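> sequence and computational prediction follow.
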Amino acid sequence: MIYDTFIGPFIEFEFMRRALVGACALAIAGSPLGVFLILRRMALTGDAMAHAILPGAALGYLVAGLSLPAMTIGGLAAGFTVALAAGLIARLTALREDASLAGFYLISLALGVVIVSARGSNVDLLHVLFGSVLALDDATLLLLASIATVTLVVLAVGYRALAMETLDPGFLSSVSGAGAPTQLIFLALVVLNLVGGFHALGTLLAVGVMMLPAASARLWSADITRMTAIAIGIGLISSYFGLLFSYHYSLPAGPMIILMAGVVHFVSLVFGQAGGLLRNAFAGRHLEA
């Protein structure tokens, strides 16, 4: 019973193993970035950037169909362009960066859907919007593994600078000129991981595996290192159980992974030891006493 429920699907079916490896790669690389996005109060920026890559990926699809290299290059180009353009608009106009990103987010989503719809079928549109985590081939798995490796190496090398720039950017600017390069490298990693997530989970769900585990981890700890470890753990658990529920109940795999992360998030909202509802309720009573 235990074998058939929890182990058998991944032993017997290669597509389940591939999906698990791909989802775990996204969780391991994306969750730490989500932690820093949460701490930098840029959570919605991640969502906006996830949609910003859609027109580039759609143009790649328009040129070469469902081609991994074409859609990846297009998505990267669009993501970097929107990130730089949003920052430039915030500097040159009265709009703040979040407002300019919101504008790009809406335009990008609409434009990407129109491009894909003009060339392909509803199946292709669903593939772009919601991904196909159960149909990952060798090339896509290699891409996800490469992105995860690059992300972890860069985070390991620049962890102190990124943490300092997140917690006290003024101090980092006063002692070195690493603030702006650190910000650019961080945004580049976010775009890179969103493009990888796009191939597995689609543009609408790619940011979920990055942000939901990070938001949950924030409710369990205020320490960056612990938050990162907790977020990765939640991402891995959500990937595993999301795929299991998808297999046993014939549900879409990508949305189930995000829903599992959502379940953990609601549990964290109630029971989290660093800001959950119960924790705050008892803390308030203690102060009243």
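Happy to help now that I have it.
> every contact and neighbour count from this point should use C-alpha atoms.
Fine.
> now do the lengthiest helix in the chain: which elements does it pack against?
Under DSSP state H, the helix in the chain containing the largest number of residues is helix 138-167. If you count contacts as 3 or more C-alpha pairs under 8 Å, 6 or more residues apart in numbering; DSSP states H and E, helix 138-167 packs onto helix 14-39, helix 169-175, helix 179-201.
> what is the orientation angle of that helix with helix 14-39?
20 degrees (axes from the mean of the first three to the mean of the last three C-alpha atoms, to 10 degrees).
> if we can go back for a sec, can you add distance to Trp220 and mean neighbour count and give the helices and strands packed on helix 138-167 back as a markdown table?
Below are the helices and strands packed on helix 138-167 laid out as a markdown table (distance: least, C-alpha to C-alpha, whole Å; neighbours: other C-alpha atoms under 10 Å):
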| stretch | distance to Trp220 | mean neighbour count |
| --- | --- | --- |
| helix 14-39 | 12 | 24 |
| helix 169-175 | 25 | 13 |
| helix 179-201 | 23 | 23 |
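> got another, please set it beside the one above:
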Amino acid sequence: MSTHIIDAFIQYGFMRRSLVACLALSLSLAPLGVFLLLRRMSLVGDALSHAVLPGVAVGYLLSGMSLLAMGLGGFIAGLVVAMASGWISKMTRLQEDSAFAGLYLGSLALGVTLVSLRSNGVDLLHLLFGSLLAVDADSLMFIGAISSFTLLVIALLYRGIVFESFNASFFTMHSRSFSLLMHGLFMALVVLNLVAGFQVLGTLMTVGLMMLPAIAARCWTNRLGVMLLVAVLLGMLSSVIGLAWSWYQSIPAGPAIVLTATAVFLFSVLFGSQKGIFTRSKSMVYSN
């Protein structure tokens, strides 16, 4: 059975490139998802994945399917939405998620409108859902560079990111400027990785590989280091199984990976050793 699963990766180069891209993305997306979860900002990743679309669309209109132009445009658009949401929240006393909701819906509509000015339906679907099986060497280098940079920044600023994630208010009281810097840098990393993922998974699917393994990992452990490792491993496992499933069942690769991650999430919600429904039910029975 295991040999049957890896046959496609052994025989076809484009399957190996797709797998490497997903494994590299899992290394950086899953830890960022864990920190978003700890900050109670799980849906912010989804909002930002929509927010990058106008910038991607502008890059597409100016340079066609240029990875550099679309990536740079998406990063600028996502960062503008992230910073604008924080500013609106501070100026109006609205919750930051409310500001995100208002901005990302408009960004999504604007992005689809801009793409439709020049594209056909195939191009629009490529931007929204990616083209994982068409990953080339340039895309792999782009994804690898962003994943490596993300891991390096997390390693260097790990203590600050963790502290700001667990107790942002206390951090702000003692060092407001440093807290703002850490928050801004973290959001920039999130946007950067969503931009890296849009080429292979699309703007709508990338957030699935970011948040689903992170939430699933939270169901199995309370220790942050272990949680980060489990999230990465679950993301990689979902990538391997999802790609194999897409190949043998002839279904889109990106949705197959996210559906696999969803199945892992549901299993973890039911049977996770820390947050699982059945595990908690047993604990309550034994305690009574």
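Great, that's in hand. As the structure is a computational prediction, the values presented were derived from the model and not from experiment.
> would you pull the TM-score for this pair?
The TM-score (TM-score structural alignment, normalised by the length of structure 2) is 0.97; 287 aligned residues with a C-alpha RMSD of 1.2 Å.
> average offset of the helix or strand containing Leu266 of structure 2 relative to structure 1?
If you go by DSSP states H and E, Leu266 of structure 2 is part of helix 253-271. Its match in structure 1 and helix 253-271 of structure 2 itself, once the structures are fitted together, sit a mean 0.5 Å apart by mean C-alpha distance after the TM-score superposition for structure 1.
> with respect to Asp223 of structure 1, which of the helices and strands packed on helix 138-167 of structure 1 lies nearest?
Minimum separation from Asp223 of structure 1 across these (C-alpha to C-alpha) falls at helix 14-39, 10.5 Å.
> that closest one corresponds to what range in structure 2?
Using TM-score structural alignment, helix 14-39 of structure 1 corresponds to residues 13-38 of structure 2.
> that stretch against structure 1, how far on average?
Looks like 0.4 Å for stretch 13-38 of structure 2 (mean C-alpha distance after the TM-score superposition for structure 1).
> how distant is that stretch from the center of its chain?
Centre-to-centre, stretch 13-38 of structure 2 and its host chain are 8 Å apart (C-alpha atoms, centre = their mean, to the nearest Å).
> same thing with stretch 118-130 of structure 2?
20 Å.
> and if you look at stretch 188-197 of structure 1?
On C-alpha atoms, centre = their mean, the centre of stretch 188-197 of structure 1 falls 8 Å from that of its chain.
> quick one: contacts of it?
Residues from elsewhere that reach stretch 188-197 of structure 1 (C-alpha atoms under 8 Å, 6 or more residues apart in numbering): 26, 29-30, 33, 46, 49-50, 53, 72, 75-76, 79-80, 143-144, 147-148, 151, 203, 206-207.
> on that earlier part again, which parts of the longest helix of structure 1 are buried?
For helix 138-167 of structure 1, the neighbour count (16 or more other C-alpha atoms under 10 Å) marks 140-141, 143-145, 147-148, 150-152, 155, 161-166 as buried.
> packing partners for the strand or helix carrying Leu228 of structure 2?
Using DSSP H and E, Leu228 of structure 2 maps to helix 224-249. Contact here means 3+ C-alpha pairs under 8 Å, 6+ apart; on that basis helix 224-249 of structure 2 packs against helix 2-11, helix 13-38, helix 176-218, helix 253-271.
> so it corresponds to what in structure 1?
Using TM-score structural alignment, helix 224-249 of structure 2 pairs with 224-249 in structure 1.
> mean deviation of that stretch from structure 2?
Averaged out, stretch 224-249 of structure 1 is 0.4 Å away (mean C-alpha distance after the TM-score superposition for structure 1).
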